[in-house]
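Enquirer: take a look and give me a structure for this.
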Amino acid sequence: MSYKVAVVGATGNVGREMLNILHERQFPVSEVVPLASRRSIGQEVTFGDTTIKTKCLDDYDFSDTDIALMSAGGSVSKAFGEKIGQQGCVVIDNSSHFRMDPDVPLVVPEVNADAIAGYTKKNIIANPNCSTAQLMVALKPLHDRAKIKRVVVSTYQSVSGSGKAAMDELWSQTRAIFVNDPIEPEVYPKQIAFNVIPHIDVFMDNGDTKEEWKMVVETMKILDPDIKLTATCVRVPVFLGHSESVNIEFENPLSADEAREILRTAPGLMVVDKREDGGYITPIEAAGEFATYVSRIREDETQPNTLNLWCVADNLLKGAALNAVQIAESLCNNYLKKA
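Expert: You can find the predicted model right below:
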């Protein structure tokens, strides 16, 4: 069995990773079609050892395509997502546009793969926010064991989450500091080099940013509507990899030692938790890795039935491209079986 797969937004950071992961995981493709905007027509991307030229999304006929992996932003998803689904192609969308649509499943395969079955309502499946995805992988096995009541999370999110321009801005600002050039923020409202910015996405009326709101509502949709979560999302001067400091309150007792053993055997997770110098994972070590890493697992002595942990993942992989491909794998294995 093989499938024709289109990658929408193939020239972007996440689109390129989708192509890499499809090849690396030996996804059963009969053909891969990279799609982009008119200004990127003919731009070359790679799929394994093969170089492919991008085609125009506007003119593409999806009627003979099985799956479209979309990572071209919310406006593109809004304009094309449902139209593609109506042509019989299943859309796996990385933008925020469809995440809270009740007729669109929001999926992290290690957590709620069974939700994929609901794709038939619109032929669309949503990929969660990058910071939510890695958190769900870490919380799911603990929730199954002791039932989570409340989560307090602070994120330390890399600039790659804002795209190539943001990565270029961190690089240029860092260089400017060393050569004493002036710094003029463009992508971010303040200097990002050698700084942290407690502001990701737009501000909402209650004072939260939309990134923080996404973590709240996506956790409820993916894991459990009864979980109370509060987040502070921070942009840090790191090129790749998101980190999270997580405080978790449970209904039932759960020791740090038991939690550590549960997480060691959970899908998609790697535990690196030695109480010594360097006995934990940092973003630079998670870069390029498929796993979500958990470290610093310990009991919160100020609150009963509460643990702290540190969670790190490559945001372009588990936070975006890898999760989308994993959804496609589950879709094909369980729902799209064909000759």
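
Enquirer: CA only for contacts and neighbour counts going forward, please
Expert: Will do.

Enquirer: what separates the residue lying closest to residue 109 once chain neighbours are set aside from residue 295, distance-wise?
Expert: Nearest non-adjacent residue to residue 109, counting by CA to CA, 6 or more residues apart in numbering: residue 327, 6.1 Å away. Distance of residue 327 to residue 295, computed by CA to CA, to the nearest Å: 26 Å.

Enquirer: residue 77 now?
Expert: Relative to residue 295, and taking CA to CA, residue 77 is found at 36 Å.

Enquirer: ok, back up a step: wait, the residue nearest to residue 109 touches residue 110, no?
Expert: No - contact criterion CA atoms under 8 Å: residue 327 and residue 110 do not qualify, at 9.7 Å.

Enquirer: neighbour count for those two, which is higher?
Expert: residue 327 (23 against 20; other CA atoms under 10 Å).

Enquirer: to compare against the first, here's another:
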Amino acid sequence: MSKTVYPNPFITQRADPHIWRHTDGHYYFIASVPEYDRLEIRRSATLEGLAEARPRVVWRKHGGGPMSALIWAPELHYINGNWYIYFAAAPSEKIVNGLFQHRMFVLECSDADPLSGKWQEKGRVATPIDSFSLDATHFTHAGKSYYLWAQKDPAIDGNSNLYLAEMSNPWTLKSAPVMLSKPELPWEIIGFKVNEGPSVIEGYDKIFITYSASATDENYCIGLLWADLESDITDPSQWHKSEKPVFRTHADNRQFGPGHNSFTQNEKGEDVLVYHARNYAEIEGDPLYDPNRHTRLKTIDWDDDGMPVLGEPPADNREI
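Expert: Model (predicted):
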């Protein structure tokens, strides 16, 4: 059976995309908007229908304070009967010691419909180090709830490392964070030393974390961590790291800087990679403020060893 091919780009000018397939069969989409000023959700009865679904704004940045600037990388999750949005925000666009001042925050909606329901601010997710932090995701494994995110440790060179902790509730850490990865390989440190944007997918006998590395230009790419499903995933020694990126720029296809992915499944049960990329490398000014990181979808394969095969980012197949 041939793999499903999606319109590419799928949704224009939406970076850091996250798609949640709900138990009611509907798909929900959330991502960073170019203005970095709001959170909006789309819903569709089909995965492909998200491309034309009307977005609903559910929250806007504050006029001042810690959630007043640069609203980044939201994710929508359904946990224990309630909806949650994890996102990063900063008090301003000011850079201090080479870094923005983002921290991680949570919204909660107890209504059935997250587009029309009331969202409440649950505050910041506190970690032991008060430093630049972002790109949080949530997953359950072996009956436990986990929080996975990127954060700067002042004692470690670079912008951000990947950390994992068990949660006592959707906005509170239960266990001490453990570092699973830091930027150290040549392809992780181009422009900036970065590990960020983690996402989790489970295979037959392994659990995988994809993550993004290097600067957000054409050097941005996706790496891979994995551990045995039966292992203690809070033990960093159980995790293995790919020596090379598993998804990266493909100049012949005019796809540059693919990264910050999530995963979903389509109606046929195929695993789908959700990511952003540009179709040009020539960026004027700061790549962060170039709006054309478009959301894209690609079905993925699995090899005989049970490892995900992301392949290469396919060329655009529709006009923008």
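
Enquirer: give me the TM-score for this pair.
Expert: Once superposed, the chains reach a TM-score of 0.31 (TM-score structural alignment, normalised by the length of the second structure), with 177 aligned residues with a CA RMSD of 6.8 Å.

Enquirer: return the set of buried residues in the helix or strand containing the residue nearest to residue 109 of the first structure.
Expert: Counting by DSSP states H and E, the element that carries residue 327 of the first structure is helix 322-334. Neighbour counts using 16 or more other CA atoms under 10 Å place 322-329, 331-332 of helix 322-334 of the first structure among the buried residues.

Enquirer: packing partners of it?
Expert: For helix 322-334 of the first structure, the elements it packs on are helix 13-24, strand 67-70, strand 90-93, helix 109-112, judged by 3 or more CA pairs under 8 Å, 6 or more residues apart in numbering; DSSP states H and E.

Enquirer: to residue 51 of the first structure, which of the ones you listed lies closest?
Expert: helix 13-24 (11.0 Å; CA to CA).

Enquirer: give me the buried positions along that closest one.
Expert: Buried, per 16+ other CA under 10 Å, within helix 13-24 of the first structure: 13-23.

Enquirer: let me know the angle separating that helix from helix 322-334.
Expert: For helix 13-24 of the first structure against helix 322-334, the angle by axes from the mean of the first three to the mean of the last three CA atoms, to 10 degrees is 40 degrees.

Enquirer: following helix 13-24 of the first structure, which helix or strand shows up next?
Expert: Next along from helix 13-24 of the first structure, by DSSP H and E: strand 29-36.

Enquirer: list the helices and strands that following strand packs on?
Expert: Where contact means 3+ CA pairs under 8 Å, 6+ apart, strand 29-36 of the first structure is packed against strand 3-8, strand 55-56.

Enquirer: report the angle between it and helix 13-24.
Expert: Angle between the axes of strand 29-36 of the first structure and helix 13-24 is 170 degrees (criterion: the same axes, to 10 degrees).

Enquirer: for the buried residues of helix 322-334 of the first structure, give me JSON lines that also has distance to residue 313 of the first structure.
Expert: Converted to JSON lines, these look like this (distance: CA to CA, whole Å):
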{"residue": "322", "distance to residue 313 of the first structure": "11"}
{"residue": "323", "distance to residue 313 of the first structure": "12"}
{"residue": "324", "distance to residue 313 of the first structure": "15"}
{"residue": "325", "distance to residue 313 of the first structure": "16"}
{"residue": "326", "distance to residue 313 of the first structure": "16"}
{"residue": "327", "distance to residue 313 of the first structure": "18"}
{"residue": "328", "distance to residue 313 of the first structure": "20"}
{"residue": "329", "distance to residue 313 of the first structure": "20"}
{"residue": "331", "distance to residue 313 of the first structure": "24"}
{"residue": "332", "distance to residue 313 of the first structure": "25"}
